[in-house]
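> Okay, structure incoming, though there's no sequence with it:
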């Protein structure tokens, strides 16, 4: 069973690298610099304005990383930032119309890519894979948080 677990971890890393490669191509096609920028646009598109802290927690990156990524997206006209009205220490982040358009372009192109990628799977297999990966993410988050303390 140990070998199966090692194979799973190796294949997840391999899949992650390949997804990063495919994702880089998709974001480059719409003029973004990284897959992480796509994730930020997507989170704001789905959830509306968020604080920098919320973005940091949801994307599992450091405060320094999110600050730099948000700054670059702001400079390129995809995001806007402002002080929270109730707490001036909190920076809020929202999409501009350009950011919304870029994300919608990515939804379209990634949808086409996903159809090709997952064409060989049944709906049931996709649901099982999704559930298994979600479970793995929860366990890894718990382990990660346990090591911080």
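Now that the structure is in, tell me what you want to look at. What you see is a predicted model; the values in this text were computed from it and never measured.
> okay, CA-based contacts and neighbour counts for the rest of this
Fine.
> State the number of residues packed around residue 75.
As a burial measure, residue 75 scores 11 neighbours (other C-alpha atoms under 10 Å).
> quick one, helices of this protein?
Applying DSSP state H to the chain gives helices spanning 2-29, 35-47, 52-59, 63-75, 97-117, 123-148.
> buried stuff in the first one?
Across helix 2-29, burial judged by 16 or more other C-alpha atoms under 10 Å covers 23, 24, 25, 26, 27.
> And the residues you listed, which is closest to residue 146?
For the buried residues of helix 2-29, the residue nearest residue 146 by C-alpha to C-alpha is residue 23; the value is 30.6 Å.
> Below is an additional structure, to be compared with the one above:
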């Protein structure tokens, strides 16, 4: 009783009618939710309040559960109901994440390029009073002295 090569291959082929007959009714996950593990999702939520974090984790667990149940459902009606629930929970979770997104930090302006004094000598030269400024200040004092009341004039 020897079997030919073609018959042996056919005898070991497994066909799953349930998986082949089920159409995929689940939509792809929103980009905010794709590829997260429990740890990375917790890190993603870290900038939000504790109440929002708890609500988002709860919604994510419901979403994962509903998607898995939709894949493993025994008939198309149950799969459709779980898929609809998963889609609604996903929409709620995405809306929650968008509504509670932390504000973008205001960028701190970069300091200007080093155009000012760099050494102590240059700094002292730069901060020294200008000769021209002294003459102007002396002239203004002289003018205020000429006014009635002297320097007490406001």
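Yes, it's here. All figures in this text were calculated on a predicted structure; none of them were measured in a lab.
> TM-score for this pair?
Put the two chains on top of each other and the TM-score (TM-score structural alignment, normalised by the length of structure 1) is 0.25; 50 aligned residues with a C-alpha RMSD of 3.8 Å.
> hmm, back to that, output the buried residues of helix 2-29 of structure 1 in CSV; the columns should cover distance to residue 106 of structure 1.
Converted to CSV, the buried residues of helix 2-29 of structure 1 look like this (distance: C-alpha to C-alpha, whole Å):
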residue, distance to residue 106 of structure 1
23, 10
24, 11
25, 11
26, 7
27, 7
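> ok, of those residues, which one's closest to residue 139 of structure 1?
For the buried residues of helix 2-29 of structure 1, the residue nearest residue 139 of structure 1 by C-alpha to C-alpha is residue 23; the value is 25.1 Å.
> what sits against that closest one?
Residues in contact with residue 23 of structure 1 (C-alpha atoms under 8 Å, 6 or more residues apart in numbering) are residue 35.
> separation between it and residue 64 of structure 1?
23 Å (C-alpha to C-alpha, to the nearest Å).
> What strand or helix carries residue 144 of structure 2?
Element membership for residue 144 of structure 2, per DSSP states H and E: helix 131-146.
> what comes up buried for that helix?
Judged by neighbour count (16+ other C-alpha under 10 Å), helix 131-146 of structure 2 contains these buried residues: residue 144.
> What of stretch 60-75 of structure 2?
Residues 60, 62, 63, 66, 67, 69, 70, 71, 73 are the ones in stretch 60-75 of structure 2 that count as buried (16+ other C-alpha under 10 Å).
> Run through the helices of structure 2 in chain order.
With DSSP H as the criterion, structure 2 has helices spanning 5-11, 17-21, 38-44, 50-71, 76-99, 120-127, 131-146.
> circling back to that earlier point, of all the helices of structure 1, which gets the most neighbours per residue?
Compared across those, helix 35-47 shows the largest average neighbour count, a mean of 18 (mean count of other C-alpha atoms under 10 Å).
> hang on, the earlier thing: out of the helices of structure 1, nearest to residue 83 of structure 1?
The nearest among the helices of structure 1, by C-alpha to C-alpha, is helix 52-59 at 10.6 Å.
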